[in-house]
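Asker: here is a sequence with its predicted model. Questions after.
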Amino acid sequence: MKALVWHGKNDVRIDNVPDPTIQDAGDIILKISSTAICGSDLHLVDGMVPTMEEGDILGHEFMGEVVEAGSSVQKFKKGDRVVVPFTIACGHCEYCNDTLYSLCDNSNPKKELAKANLGQPTSAIFGYSHMMGGFDGGQAEYVRVPYADVGPIKVPESLTDDQSLFLSDIFPTGYMAAENANIQKGDTVAIWGCGPVGQFAIQSAWMLGAERVVAIDNVPERLNMAETHGRAETIRTTDRTDVYEKLMEMTNGKGPDCCIDAVGAEAHGDSMIGKVIDKTKEVLQVPMSRPYVLQQIMMSCKKAGTVSIPGVYVGMVNEVPFGAAMNKALTFKMGQTHVQRYLKPLLEKVEKGLIDPSFIITHRLKLDEAPEAYKTFKEKKDGCIKVVLTP
């Protein structure tokens, strides 16, 4: 089959690779109908995530048709159309029983790599390094899905792929981000990053009772989507933008009640010291997450406010004003998304017409065009916000 394969930093290619096979009685094999490029995939391409190996198949946002099922699979049969969570969970460990699926104890077969990098192993993730399990991703013609009775959900015929695909990651991620922000009725919510997760965090903030949503980014197309589709107030960042001052002006000096970091490791900023550190770490090839958004959030958030972090961080973070966070009594909630917890309720919102997730799509391409699509997405060319690939 054809698949998008990682060959090193800034080097992804379409290769012919062996078709996946059933390896466990709980597996299913999917024929991919739609798959997407996620912003966190760019961390892999940029070489920021350790334990990647040449030959790894990328992609953790995908859906498709069941073409084969293991002997113990109960929920699905050949021909079913399903969307798959990016996190892989066993369904019966302590964390899964508490619906903390991204912290699953059993799904990651490479626990020692995860412990070495994270302290404890977390759940496996499709197509996202060997410390996350080394599972092949779904930017391919076919994919093996383990623990099939725990993860995927059947998609009704009434919904298109475009409406369903983002249940795999970015819609639940944006929703959990808003939920983690502890939004109360009447709150002002500030969201850094108007990429796909940020756009769904905006939508979710309204669903959870926000009175105002302020979206912060430096890409005009993303800000336009946040304004027109998300009904958000916006701040466009430039080298001269003081985000803190803007937010103080907008909130009469109080600061936002809730702040969401939907940017993560590769934030841009104008701290000269930070840029020197970034360059040093790049030369030394040591993973180092950039602190600019966290700096702004810790200084801007109101006293006793809540900070939610869905943005992916790797390695270390320097120059974070932790004193501000401590002295202002900020609450932090973060983590990979417990997608399985949100699949059914968010699917119901789509079915009821409360949201059509397809609004995020700007580019539809064939799988063969994936390497070029990565470049377009990374460089934010042609108004690119979200790419969907079809084999």
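Answerer: Structure's in. What do you need?
Asker: contacts, neighbours, all on C-alpha from now
Answerer: OK.
Asker: all helices of this protein, in order?
Answerer: 41-45, 94-97, 111-118, 161-164, 170-180, 196-207, 220-228, 243-250, 272-284, 292-300, 322-327, 339-351, 370-378 (DSSP state H).
Asker: check it against this one:
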Amino acid sequence: MRALTWHATKDVRVVDVPDATVAEPTDAVVRVTSTAICGSDLHLYDLFGPFLHRGDILGHETMGVVEAVGSEVRRVAVGDRVVVPFVISCGHCFMCARGLTTQCETTQNRDQGTGAQLYGYTELYGSVPGGQAEYLRVRRADANAQVVGRDLPDERYLFLSDILPTAWQGLRYTGVVPGGTLTVLGLGPVGQLVSRIARHHDVTVHAVDPVPERRLMAERHGAIVHDLDDDVASVIRDATEGRGPDGVVDAVGLEAHGNPATAFAQAAVGVLPDGLAKPLMMNAGVDRLAALDLAIDLVRRGGTVSVSGVYAGSLDPMPLMTVFDKQLTMRFGQCNVHHWLPELLPLAEDPSDPLGLEDLATHRVPLEQAPEMYEKFRDKEDGCIKVILKP
């Protein structure tokens, strides 16, 4: 089968790889009909090379049709159309029972000190082959393949694999209620959906991004948009009676604009030999914190900062005095996709498409064009906001 594979920093290729097969009785094999490039895939493209191996199959936003199932699979059948959460959980352990599927105690990567296994996401999370391929082996299929309808286009369902529940959780973690105010930092795919979900819940949204095309898309869906400049915090405070918003979602993460010295350090570590880079990244890693610093500064006293963007540093400086003085709540974490699917599936299937799921992808291309789309997405060229790959 054909699959998008990692070969080196900024070097991904579509090549022939062994076919995905049923290897365990709880597996299913899915013929991929749509898969997407996620913002967090760009971290693999640029930075996390020391934790990848040549030939690793990338991708964790996947849906398709079940082609084969193992002997112990009961809930999923051949021919079912399914979407696959990026998190691999068992569905019944202590953590899964509490909705914390990213901390699943059955698939937890204890040798790495990390949470549940993830598709297509480095040795830190199990080196599990991902879904930017013609076929995907779905582990623990009864718990991890969500059966969906047959009549709506893939785009109504594909984003349930990651970015839609990630956005939903991001807003929920802020605790902002209808009539409240929210600021969204970063208008990539997750930030776009956070803004739309908030507007769907009658929350006023101020959204910040330096890219005009991203601001225009968010404005089309009801957000008040702002360029990233020196005055943005003052402008938003002025619009919120001087207090700041009730909550802020950081949908940017470790590669925020700004912090040029940190950006240089990240790039330098990423090209070191693995034996040197791994301990540095695990024990002395730093992130670009411009977005998180802005979130902490901007949110009103007593408010909440919810972090959906990926951070990976171990020595990041935090303005704890400000956090303490402002009596802030801060919530972080990978998305517990399975926990949110029952709430989100009806919205995805609503004929009116209230979250505009069919108005998010800007580029739909064959899988063979994935390498050039990684570069275009990273560089924000050609108005690229979300890429869907079709095997």
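Answerer: Received it, and whenever you're ready, just let me know what you need. Everything numeric here is computed off the predicted structure, so don't read it as measured data.
Asker: quick check: which of the helices of structure 1 is nearest to Gly64 of structure 1?
Answerer: Of all the helices of structure 1, helix 161-164 sits nearest to Gly64 of structure 1, with 8.6 Å by CA to CA.
Asker: run through who's touching the closest one.
Answerer: Here helix 161-164 of structure 1 makes contact (CA atoms under 8 Å, 6 or more residues apart in numbering) with Ser33, Ser34, Met63, Val83, Val155, Leu347, Val350, Asp356, Pro357, Ser358.
Asker: so how many other residues sit close to the third one?
Answerer: Spelled out, that is Met63 of structure 1. For Met63 of structure 1, the count of nearby residues is 30 (other CA atoms under 10 Å).
Asker: same check on the first one?
Answerer: Using other CA under 10 Å, Ser33 of structure 1 has 21 neighbouring residues.
Asker: what of the second one?
Answerer: For Ser34 of structure 1, the tally of surrounding residues (other CA under 10 Å) stands at 25.
Asker: you'd agree it is up against His60?
Answerer: No - assessed by CA atoms under 8 Å, Ser34 of structure 1 is found out of contact with His60, at 11.2 Å.
Asker: so what sits against both of these two?
Answerer: Common neighbours of Ser34 of structure 1 and His60 (CA under 8 Å, 6+ apart) do not exist.
Asker: how about JSON lines for the contacts of helix 161-164 of structure 1, with distance to Asn252 of structure 1 added?
Answerer: Listed next are those as JSON lines, based on distance: CA to CA, whole Å:
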{"residue": "Ser33", "distance to Asn252 of structure 1": "49"}
{"residue": "Ser34", "distance to Asn252 of structure 1": "46"}
{"residue": "Met63", "distance to Asn252 of structure 1": "46"}
{"residue": "Val83", "distance to Asn252 of structure 1": "44"}
{"residue": "Val155", "distance to Asn252 of structure 1": "46"}
{"residue": "Leu347", "distance to Asn252 of structure 1": "38"}
{"residue": "Val350", "distance to Asn252 of structure 1": "37"}
{"residue": "Asp356", "distance to Asn252 of structure 1": "35"}
{"residue": "Pro357", "distance to Asn252 of structure 1": "34"}
{"residue": "Ser358", "distance to Asn252 of structure 1": "36"}
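Asker: can you say which of the residues you listed are buried?
Answerer: Neighbour-count burial (16 or more other CA atoms under 10 Å) is assigned, among the contacts of helix 161-164 of structure 1, to Ser33, Ser34, Met63, Val83, Val155, Leu347, Val350, Pro357.
Asker: tell me how far the nearest residue to the last one once chain neighbours are set aside lies from Arg236 of structure 1.
Answerer: Ranked by CA to CA, 6 or more residues apart in numbering and with sequence neighbours excluded, the top spatial neighbour of Pro357 of structure 1 is Gln163, at 5.4 Å. If you measure Gln163 of structure 1 against Arg236 of structure 1 using CA to CA, to the nearest Å, the figure is 29 Å.
Asker: between these two, which one's more packed in?
Answerer: Shown here are Gln163 of structure 1 and Arg236; by other CA under 10 Å, Gln163 has more neighbours (18 against 14).
Asker: ok, the more buried one to Lys154 of structure 1 distance?
Answerer: 13 Å.
Asker: and for Pro345 of structure 1?
Answerer: Counting by CA to CA - Pro345 of structure 1 and Lys154 of structure 1 are separated by 13 Å.
Asker: who touches the nearest residue to Asn259 of structure 2 once chain neighbours are set aside in this structure?
Answerer: What sits nearest to Asn259 of structure 2 in space, not counting adjacent residues and going by CA to CA, 6+ apart, is Arg288, at 5.6 Å. Arg288 of structure 2 is in contact with Gly253, Leu254, Glu255, Ala256, His257, Gly258, Asn259, Thr262, Ala263, counting by CA under 8 Å, 6+ apart.
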